[in-house]
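Novice: Sharing a sequence plus its predicted fold:
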Amino acid sequence: MPGSEVRPLAIPEPEPAPTDHDPWAEAPAYLVEDNRQVQYFLDRFTGSRREVVGRWLGRAGGYLVMIRETFRAQGLPEDLAFTAMIESGFQPLAVSRAGAKGLWQFMAATARRYGLRVDAWVDERLDPERSTLAAAAYLRDLHRQFGSWLLAQAAYNAGEVTVARAIHRTGSTDFWALARTGFLRRETKEFVPAIQAAILIGRDPARYGFEVGDAEAAEVERVAVPPSTDLRTLAAAAGVSAGMLRALNPVLVRGVTPPRTAWELRVPGGTRAGVLAALAPRPTRLAASGSVGRAAGGAHVHVVRPSDTVSGIAQQYGVSVGDVTRWNSLGQPDRIRPGDRLRVAELR
């Protein structure tokens, strides 16, 4: 500072570089209560529910680092990541009886409110990264509204109106006091201490006899594909596992990309070139021929691509769906496959 005495700069000794980054061992920023409700779930998770919790923690390795990094970037306690453990068991495709979906068990209306696309073609509640961003925003808003992470978690489960009504009727903003009243459902009363017990286990799994393996993220590439691309058809044409393609793109609820717009598809690492080759147009024009099954008079023949539909092909060549169906004896127009050769003009 100006005017202060100049002193030699003290250079601290360099700290040894960490060997392995351990996200489980980071300093917690969330207060866990030491009470009988939390202890009840801790005993249950390490006792009768041990096998189930072990499976949850086994899946956590694939998502925990991403969730904690997202929460840290959004200014949330990293330990809130274990909310997903109680919501879904870290199962990104989980679906509740009420229709909540994904890691964070969003209902459709709340998901849309926080920017997730949910429609007949796409359900981003099933996207771990995007749904985690939405969950962070929702939890942050709830904390701003109620001023407590415990109340924020209660509202995440029960809804803002329910928690606000409980506070209004009791005059208390202490979650544990509210949990002793009849203004919260049993599910909500148990939701918060269950998360706290999960956090204790997650901070030190070995202490409680759990092992959590590191899950290696699958190598993924991205490819822009045309509208209405069928994943199964594309997989067959590109020599890619259809199951893997569906697993990498769980948001595509019909297994088909949305109509009227291109879509960025996730494909297994090392397969991008093959997918692009399968998508490349291969127009063919046959010379005049009198042989059976060949178009005569120079008629056009269309080679089916993975993204093609009969209606789209018909529109492309200015003919009707009925024409294409009749000329090619298609019993079921939706059963065309990549590589099929369809006549798209009448024989003359």
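Specialist: Cool, the structure landed.
Novice: For the rest of this, base every contact and every neighbour count on C-alpha atoms.
Specialist: Will do.
Novice: Show me the residue at the heart of the chain, geometrically.
Specialist: residue 127 (1.6 Å; CA atoms, centre = their mean).
Novice: Test my guess that it contacts residue 92.
Specialist: Yes: Residue 127 is within contact range of residue 92, at 7.3 Å (criterion: CA atoms under 8 Å).
Novice: which residues are in contact with both of those two?
Specialist: Residues touching both residue 127 and residue 92 (CA atoms under 8 Å, 6 or more residues apart in numbering): residue 102.
Novice: quick one, what contacts residue 53?
Specialist: 45, 46, 89.
Novice: And residue 221, by the same measure?
Specialist: 266, 267, 268, 269, 270, 271, 272.
Novice: and if you look at residue 234?
Specialist: Per CA under 8 Å, 6+ apart, neighbours of residue 234: 275, 278, 279, 306, 307, 338.
Novice: Is the fourth one in a helix, a strand, or coil?
Specialist: With DSSP: H, G, I helix; E, B strand; the rest coil as the basis, residue 306 sits in coil.
Novice: now residue 145: how far from residue 167?
Specialist: Here residue 145 is placed at a distance of 12 Å from residue 167 (CA to CA, to the nearest Å).
Novice: and those two? which has more neighbours close in?
Specialist: Neighbours were counted for residue 145 and for residue 167 using other CA atoms under 10 Å; residue 167 has more, 19 against 14.
Novice: Enumerate every residue touching the more buried one.
Specialist: Residue 167 neighbours (CA under 8 Å, 6+ apart): 173, 178.
Novice: Buried ones in the helix or strand hosting it, by neighbour count?
Specialist: Assigned by DSSP states H and E, residue 167 belongs to helix 160-170. Neighbour-count burial for helix 160-170, counted by 16 or more other CA atoms under 10 Å, picks out 160, 162, 163, 166, 167.
Novice: take a look at this one as well, against the first:
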Amino acid sequence: MKQKPSREMSSLMETVDIERDDILAKKPKTGEYTHEMAEATADDGEIKKVVGTAEIDAELPGSESDAVPYSRNFLKNKKTQRMQFWVEYFTTKNRDRFQRFINNGEEYRHHIEEIFEQYGLPKELYFVGLIESGYYLGARSHASAVGPWQFIRATGKRYGMKISPELDERQDLFKATHAAARYFKDLHNMFSSWELALASYNAGENGMVRRIVKYGTHDFYKMSRNKQLPSETINYVPKVLAAMHVVQNAKHYGFEIPKKKYRIYDLTELTPTKKNASLHTIAARMGIDMQLLKKLNPELRKNSTPRYFTGTYMLRVPKSKYAYRLNEDAPVAGVTMINVPKLSKPESRKELNRRTAAVDEEPNTTNTDRPKFHRVRRGETLLSISRKYDITPRKLASANDFKSWKTSLTVGQKINLSPNEEQIVSTRLAAAPKVKITNNPIIYKVVRGDSLTEIARLFNSRISAIKRVNNLKRGIVVGQKIVLPDTQKAIYTVQRGDHLTKVAKSFNLPISTLMKINSMKRRTIYAGQKLIVNMD
């Protein structure tokens, strides 16, 4: 499936200087900051007028030769008057905004460069995001392109990101950067040129292919000189080169590169969390500010984890062993500081477990202001009573030895509001996840009748990716074990009452795929059986 030619992948830099306070004043009622800006493009007449010459795309002295292949050298350091125009633009007219973009980007830069290196991509692709969004994670364009890499909905889903009313993974730095890395890799494999790859990232790969066929050239600069590309796309690569040049020579241009001991994501980790869990509850349990928790998880559109999510939802939280140091070493700009007291000595394992072992549970039911018992009044149920005293209905039912929280009550009945510790522990054990997640991809054993096309279709992968990961030069043979890229192996323990359709639906897997990876010939399963599932 290919992306339609579009201009959705647009830059956030603007031609009219608008102060940040003025922009924020135009913030929509939804609370979401929408970039109501003009695209950072300039017609050739304006550029010629500024630089004082008509040869705006001619190569200037000082450009590096292209002796190193594109895949290793990224963009050619091709200096032109057009690039110099954007250098001047970033360093004078839009200077304050570009400094903010640098500040935003440095907060995430080392994480982004590490991800690109994992995919064997040039770390200089970081500067594309600087132009796309200024690394404002909540960036949203007129065309509804969202996040640091400005993915439209179709492309985001195509590269595996979940988008729903409850969450938008395009705004998650790590998930969006992994998707961008896969997209950049696909584009470079398609065009074998980083100039054309970035141009197609901006204008759409289908449109770029049509232009290459129509004009018979793979030279980005030749198409630019002949005005065979949209104006925004002609300026896109020079803008990236200009941003690289300015940041790499920041001291010369008077920009400040912020230096911090810790960045916002440095002292964080992912933890499995219950679905539809209140962020306020989690923050209170961990002793941190909820605004920090929301800042660490920008993909969440509500003040809770998603109710409808396949698999286990992983929430990003501060590392507990560093929690008491966050005030001192890792302040977060614009966020209320965390009220965690400094500890005189490191936490014991018992204390660590007490504070952090069950982030995904409801807060401690012990409440000094809550009475120990409640007398049932007319019309009351366990659900209404649980809401009144801020306790879950299941815990309330367990504290009173009821089989279910739906049990009928009688007027005047005495309800115990203080479940003991044994009941709390048993409730936690009952709610413990039955999925064991690994960091390994799924390994599939080829059977008679299999083909690479069928395997790629079943596991939503690409034939080229399977060949590359397994170093396949020819076809596959029966009994051969192949690694499935972009999969994450997990082991699910079948529960009483489960059936194959239910399990497949729970993990958003086709039944045929589930049977394939588990070498199943029949649909019959039994309680306690271990099934391999894909969590990616």
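Specialist: Great, that's in hand. Note that this is a predicted model, so its numbers are computed, not measured.
Novice: ok so, going back, once aligned, what mean separation remains between the helix holding residue 167 of structure 1 and structure 2?
Specialist: Compared with structure 2 after the fit, helix 160-170 of structure 1 shows a mean deviation of 1.2 Å (mean CA distance after the TM-score superposition for structure 1).
Novice: Which residue numbers in structure 2 does that helix align to?
Specialist: Using TM-score structural alignment, helix 160-170 of structure 1 lines up with residues 205-215 of structure 2.
Novice: picking up where we left off before, in helices, which of the contacts of residue 221 of structure 1 fall?
Specialist: residue 272 (DSSP state H).
Novice: Most neighbours among the contacts of residue 221 of structure 1, which one?
Specialist: Looking at the contacts of residue 221 of structure 1 with neighbours defined as other CA under 10 Å, the largest count falls to residue 267 at 23 neighbours.
Novice: Not counting its neighbours along the chain, what's nearest that residue?
Specialist: residue 221 (5.3 Å; CA to CA, 6 or more residues apart in numbering).
Novice: buried set for the helix or strand in which that neighbour is found?
Specialist: Assigned by DSSP H and E, residue 221 of structure 1 belongs to strand 220-225. Residues of strand 220-225 of structure 1 classed as buried: residue 225 (neighbour count, 16+ other CA under 10 Å).
Novice: Tell me roughly how far that strand lies from structure 2 on average.
Specialist: Here the mean offset of strand 220-225 of structure 1 against structure 2 after fitting is 3.3 Å, by mean CA distance after the TM-score superposition for structure 1.
Novice: buried residues in the very next helix or strand once past that strand?
Specialist: For strand 220-225 of structure 1, the following helix or strand on the C-terminal side (DSSP H and E) is helix 231-238. Within helix 231-238 of structure 1, the residues that count as buried by 16+ other CA under 10 Å are 231, 232, 233, 234, 235, 236, 237, 238.
Novice: Likewise for stretch 116-136 of structure 2?
Specialist: 116, 121-136.
Novice: number of nearby residues for residue 217 of structure 1?
Specialist: Every residue meeting other CA under 10 Å relative to residue 217 of structure 1 is counted, giving 9.
Novice: how about it, what does it touch?
Specialist: residue 62.
Novice: so what corresponds to it in structure 2?
Specialist: By TM-score structural alignment, residue 217 of structure 1 lines up with residue 263.
Novice: How about residue 204 of structure 1?
Specialist: Using TM-score structural alignment, residue 204 of structure 1 lines up with residue 249 in structure 2.
Novice: gap between that match and residue 163 of structure 2?
Specialist: 38 Å.
Novice: ok, those two, which is more surrounded?
Specialist: Neighbours were counted for residue 249 of structure 2 and for residue 163 using other CA under 10 Å; residue 163 has more, 16 against 12.
Novice: Ignoring the adjacent residues along the chain, who's closest to that one?
Specialist: Per CA to CA, 6+ apart, closest to residue 163 of structure 2 is residue 169, 6.3 Å.
Novice: What is the neighbour count of that neighbour?
Specialist: 24.
Novice: and the counterpart of it in structure 1, what is it in contact with?
Specialist: By TM-score structural alignment, residue 169 of structure 2 lines up with residue 124 in structure 1. By CA under 8 Å, 6+ apart, residue 124 of structure 1 lies in contact with 116, 117, 118, 130, 131, 251.
Novice: Aligned to residue 138 of structure 1, what sits in structure 2?
Specialist: By TM-score structural alignment, residue 138 of structure 1 lines up with residue 183.
Novice: Where does that match sit: helix, strand or coil?
Specialist: helix.
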